[in-house]
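Visitor: structure for this input, please:
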Amino acid sequence: MLSDIYKTYNWTLAELHAFCLICECQNLSQAALRMGVSQSAISLMVQRWRQALGDPLFVRARYGVAPTQIAIALREKLQPLLEEVGIALTQTQGFNPAQSTRVFKVHMTDIGQLVFLPGLNDFVAKHAPGIRLVIKNLGWEALESGLSSGEIDLAIGSLPMIKGRVHSRVFRHERYVTAMRKAHPLAKTELNLDAFVAADHLAIDATSSGHSLVENALRALDMRRNISLTIPHYLAAEQILVSSNYLLTVPNIAVLSFQNPTALCIVPTPLALPSFDVRVHWHERSRQDQGVQWLRTTISDLFGHHR
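Guide: Coordinates of the predicted model:
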């Protein structure tokens, strides 16, 4: 398809960038603003593209425009190529984070955003103020293709399902713990399995929480815990935990990242739950990318600890 496009229309690099930007923003005014050109200039580009390709490419939507299927397919092919060109041009003098205006796209789960994002954002704002971070939370099945296509530059987490030409580096080793408020009746004694099962539990039904792991471990013992409240993410977990007699079983790093973990009693979970590695992942195609190298080293240095 790309060869057909080049036969029918002589696209400039700026136009290719504008096309992908419109697909991302889905708004001509915003794309024009980010390109530093007038909206009429963008509109004229779109008209020329439509004539050349014989497709509307963008149709009116409530708050802007929506790309057609042909535009979506074209952007998927163009975006990684444009990123490679951008990297090649910016790295002629080496990657300088203090001067770079690059956009990095990073996959983090909800727990990753809770634990790592504030510190990473603060570091980037201080040491690389021109760099922009775009955080995504892709489905597990989309991670490998996301790294391969350039939809994301890095993926952070415990992601053993990622295969293919993907490299990774361990920067944390984690275990599961059980947390409760300090005034909880069970906080005064060693937590055993019978007391754990008999207690009321708060559960976070998210892939990053280990909820299903706990349920499977109990089921293997022919045991069942009483889950009084299930929530989909960590947003309200701390507030609920400190004002109730619930137990919460999650990775240790999640509890330590709460606003006031000292208000909690954090103990080993009385279940044989596996520990796990937290890794930063990148694709083979970006192995020599100095920007990605800088970002993954930054993440490891900021958050890494090895036990």
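Visitor: going forward, measure contacts and count neighbours with C-alpha atoms only.
Guide: Will do.
Visitor: any idea how far residue 193 is from the residue nearest to residue 155 when sequence neighbours are not counted?
Guide: Once flanking residues are discounted, residue 155 sits nearest to residue 107: 4.5 Å by C-alpha to C-alpha, 6 or more residues apart in numbering. Shown here: residue 107 relative to residue 193, a distance of 35 Å by C-alpha to C-alpha, to the nearest Å.
Visitor: more neighbours, the two?
Guide: Neighbour totals were compared for residue 107 and residue 193, and residue 107 leads with 25 against 14 (other C-alpha atoms under 10 Å).
Visitor: this protein: strands as residue ranges?
Guide: 58-61, 64-67, 103-107, 132-136, 154-157, 166-174, 176-181, 200-204, 226-231, 246-251, 264-268, 276-283 (DSSP state E).
Visitor: as TSV, those with distance to residue 258 would be great.
Guide: Converted to TSV, these look like this (distance: least, C-alpha to C-alpha, whole Å):
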stretch	distance to residue 258
strand 58-61	40
strand 64-67	39
strand 103-107	21
strand 132-136	20
strand 154-157	18
strand 166-174	16
strand 176-181	11
strand 200-204	14
strand 226-231	16
strand 246-251	12
strand 264-268	10
strand 276-283	18
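Visitor: closest to residue 25 out of these?
Guide: strand 64-67 (8.7 Å; C-alpha to C-alpha).
Visitor: count of residues packed around residue 59?
Guide: 11.
Visitor: thought it was touching residue 69?
Guide: No: using C-alpha atoms under 8 Å, residue 59 makes no contact with residue 69, being 10.8 Å away.
Visitor: got the contact list for stretch 19-31?
Guide: Contact with stretch 19-31 is made by 18, 39, 42-43, 63-67, 71-72, 75, 78-79, as judged by C-alpha atoms under 8 Å, 6 or more residues apart in numbering.
Visitor: nearest to residue 125, of the strands of the chain?
Guide: For these, the distance to residue 125 is smallest for strand 132-136, at 8.9 Å, taking C-alpha to C-alpha.
Visitor: here's the other one to compare against:
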Amino acid sequence: MNQMNIGGIDLNLLKVFEALHDESSASRAALRLGVTQSAISAALRRLRDVYADPLFVRTGRGLAPTLRANQLKPVITDALNKCRQSLAMVDPSRNDFEGRSVTIGLSDDFEIAFGRRLMLQVAVSAPKLRLIFRQTHSQVVAHALMGRTIDLAITSGGLADRLLSRRVLGEGGYLCLADPASLRDGQSELTLEEFVEREQILVSSGGFIGIVDEGLAARELTRKVRASTTHFAALPYLLKGTDAISTIPSHAAEAVAQLAGLALLPCPLPMPRYPVELGWRTSALIDPAVIQVREAIETLFKQQT
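Guide: Now for the predicted structure:
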């Protein structure tokens, strides 16, 4: 491969690379950048020459990045963001984040509970900034932050890496969800005996054991799990028309109950509280876009208390 010099490369090609990786489609990348699809195709040919790699291969679902493209993505996006930051330094008061996005890693319970309100908050403070919600959980969140696939994280733990900063936003508990039609008239709580007798829907990344099972085991009790799901968003469809219940974090339970018309019940089993934390790469603190979203998240959680 010939040695490349940055002086001989059109740096606009990096914007095309970023758009192709994000959109997985030449036509969508063209729409995003306001150019023709043929211009995107020509840029991709030049990118392939520069990096001596196909970078994106066509599949039945669009363009899939190669291993080299996935390795390049965080480096290129970081370089482009630094360029965007330099322009923001000219007039920091403008809050002009045209073309910028901030990726927030969170599990879907946090997305259900806070996503819409966070969108509204950011729309006021940084109207041209796009939010990207990406599914994570405490076991993978540190890796996602350090790998630069996310910029910020809302999580319940998992932020112990020394290169990460974190701030406690609050703490949460658990509530039960049920179809109101499955409850007695005026029933607002379950006894522990009723709780154990009802079939239950477990939300778990593993699919077998949850924190409820651990609490019941300490009392030498077990429950009847009818089904398991990895997504909180599925609960309205799984609970409606059944006698089953599900015990989930209270912030998600309240949001799901409000939207789906499910009943909220206190959990008759004493459950531990858990911390809700905001995490970010310490080095990202100088990025105005990340700061805007971080402050919006902190404001949102302050309003909760």
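Visitor: got a TM-score for the two of them?
Guide: Once superposed, chain against chain, the TM-score is 0.83 (TM-score structural alignment, normalised by the length of the second structure); 302 aligned residues with a C-alpha RMSD of 3.2 Å.
Visitor: picking that back up, mind giving me the ChimeraX command for buried ones among the contacts of stretch 19-31 of the first structure?
Guide: In ChimeraX, a selection of the buried entries from these looks like this (16 or more other C-alpha atoms under 10 Å):
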select :18,39,42,65,66,67,71,72,75,78,79
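Visitor: can you list the residues that contact stretch 51-70 of the second structure?
Guide: Residues from elsewhere that reach stretch 51-70 of the second structure (C-alpha under 8 Å, 6+ apart): 1, 20, 21, 24, 25, 26, 48.
Visitor: mind checking which of the residues you listed are buried?
Guide: 20, 21, 24, 25, 26.
Visitor: which of those fall in helices?
Guide: If you go by DSSP state H, these have 20, 21, 26 in helices.
Visitor: what do we get in the first structure for the last one?
Guide: Matched across to the first structure, residue 26 of the second structure falls on residue 28, judged by TM-score structural alignment.
Visitor: distance check, its match against residue 132 of the first structure.
Guide: Residue 28 of the first structure sits at a distance of 21 Å from residue 132 of the first structure (criterion: C-alpha to C-alpha).
Visitor: same question, residue 170 of the first structure
Guide: For residue 170 of the first structure, the distance to residue 132 of the first structure - C-alpha to C-alpha - is 24 Å.
Visitor: how about residue 112 of the first structure?
Guide: 18 Å.
Visitor: quick one, which of the two is more surrounded?
Guide: residue 112 (19 against 16).
Visitor: closest to residue 242 of the second structure among the buried ones among the contacts of stretch 51-70 of the second structure?
Guide: For those, the closest approach to residue 242 of the second structure (C-alpha to C-alpha) belongs to residue 24, at 40.2 Å.
Visitor: gap between the closest one and residue 144 of the second structure?
Guide: From residue 24 of the second structure over to residue 144 of the second structure the distance is 20 Å, taken as C-alpha to C-alpha.
Visitor: one more: residue 15 of the second structure?
Guide: When distance is defined by C-alpha to C-alpha, residue 15 of the second structure is 22 Å away from residue 144 of the second structure.
Visitor: dump the residue contacts of residue 150 of the first structure.
Guide: Residues near residue 150 of the first structure by C-alpha under 8 Å, 6+ apart: 79, 80, 83.
Visitor: now distance to residue 230 of the first structure too, for these, in TSV please.
Guide: Converted to TSV, these look like this (distance: C-alpha to C-alpha, whole Å):
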residue	distance to residue 230 of the first structure
79	39
80	40
83	41
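Visitor: conserved subset of those in the second structure?
Guide: Retained in the second structure: none of the contacts of residue 150 of the first structure (criterion both residues aligned by TM-score structural alignment, their matches' C-alpha atoms under 8 Å).
Visitor: the aligned partner of residue 245 of the second structure in the first structure: how many residues sit nearby?
Guide: Under the alignment (TM-score structural alignment), residue 245 of the second structure maps onto residue 247 of the first structure. The tally of other residues near residue 247 of the first structure (other C-alpha under 10 Å) stands at 24.
Visitor: OK, contacts around the residue lying closest to residue 247 of the first structure once chain neighbours are set aside?
Guide: The shortest distance from residue 247 of the first structure to any non-neighbouring residue, by C-alpha to C-alpha, 6+ apart, is to residue 201 (4.7 Å). Residue 201 of the first structure is in contact with 225, 226, 227, 228, 229, 246, 247, 248, counting by C-alpha under 8 Å, 6+ apart.
Visitor: please report the distance of residue 201 of the first structure from residue 167 of the first structure.
Guide: Distance of residue 201 of the first structure to residue 167 of the first structure, given as C-alpha to C-alpha: 37 Å.
Visitor: for residue 219 of the first structure, same thing?
Guide: Using C-alpha to C-alpha, residue 219 of the first structure is found at 35 Å from residue 167 of the first structure.
Visitor: neighbour count winner among those two?
Guide: residue 167 (15 against 12).
Visitor: the more buried one -> the second structure?
Guide: Aligning on TM-score structural alignment places residue 167 of the first structure opposite residue 165 in the second structure.
Visitor: over to residue 215 of the first structure?
Guide: Structural alignment (TM-score structural alignment) places residue 215 of the first structure against residue 213 in the second structure.
Visitor: just list the residues touching the closest residue to its match other than its chain neighbours, thanks.
Guide: Nearest residue to residue 213 of the second structure in three dimensions, chain neighbours excluded: residue 222, at 6.6 Å (C-alpha to C-alpha, 6+ apart). Residue 222 of the second structure makes contact with 196, 213, 216, according to C-alpha under 8 Å, 6+ apart.
Visitor: residue 158 of the second structure: which of those residues is nearest?
Guide: Looking across the contacts of residue 222 of the second structure and measuring by C-alpha to C-alpha, the closest to residue 158 of the second structure is residue 213, at 21.9 Å.
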